[in-house]
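Asker: The following comprises the amino acid sequence and a computationally predicted model.
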Amino acid sequence: MNLHINGENVEVPGTLASVHDLLRHFGLEEKVVIVEWNQSILEKSAHQDTRLSDGDRIEIVHFVGGG
């Protein structure tokens, strides 16, 4: 499946069905993230139920600590 993630075309396995699966694929499921799916901000509670389709536009923002 081809997704547009953070401004880049990315090929991901077709077995990724939901936004939650996508976050798990990238190792971000335990991180604090903001996800925009096709120009809509998703609540964390919607990650499991939001289905991915070829060509979806995803923006993922996660916070990095530092000092």
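Answerer: The structure has been received and is ready for your questions. Numbers count the residues shown, from 1 in each chain.
Asker: alpha carbons only for contacts and neighbour counts from here, please
Answerer: Noted.
Asker: How about the contacts made by residue 12?
Answerer: If you count contacts by C-alpha atoms under 8 Å, 6 or more residues apart in numbering, residue 12 has them with 1-3.
Asker: before we go on, here's another structure to hold up against the first:
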Amino acid sequence: MQLTVNGEQRSLEAGLTQLDQVVEALGHHPKLVVVEFNGLILTPDLWAEQQVNDGDSLEIVTIVGGGS
């Protein structure tokens, strides 16, 4: 399956059909990222229900802690 992830083409195995599976396969911890799926920000509780298809687009932003 071909996806655009953060502006780059990525190939993933075809068996990954749900957004939560894709996020994990890309090496991200679900509690530490925000995901935009085809232009919509989805909360993690919706990831298991969201079907991912060839050609979809993801923007994944990692949450970084810090401060003084």
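Answerer: Received it, and whenever you're ready, just let me know what you need. What you are looking at is a predicted structure, and each value in this text was computed from that prediction instead of being measured.
Asker: Which among the contacts of residue 12 of the first structure count as buried?
Answerer: Neighbour-count burial (16 or more other C-alpha atoms under 10 Å) is assigned, among those, to residue 3.
Asker: Would you tell me which one of the contacts of residue 12 of the first structure comes nearest to residue 17 of the first structure?
Answerer: residue 1 (10.1 Å; C-alpha to C-alpha).
Asker: wait, isn't the closest one in contact with residue 9?
Answerer: No. The pair residue 1 of the first structure and residue 9 does not pass the contact test of C-alpha atoms under 8 Å, sitting 10.2 Å apart.
Asker: centre of the chain versus the longest helix along the second structure, how much separation?
Answerer: Ranked by residue count under DSSP state H, the longest helix found in the second structure is helix 19-25. In this view, helix 19-25 of the second structure has its centroid 6 Å away from the chain centroid, taken as C-alpha atoms, centre = their mean, to the nearest Å.
Asker: mean shift between that helix and the first structure?
Answerer: Superposing on the first structure and averaging over aligned pairs (mean C-alpha distance after the TM-score superposition for the first structure), helix 19-25 of the second structure comes out at 0.7 Å.
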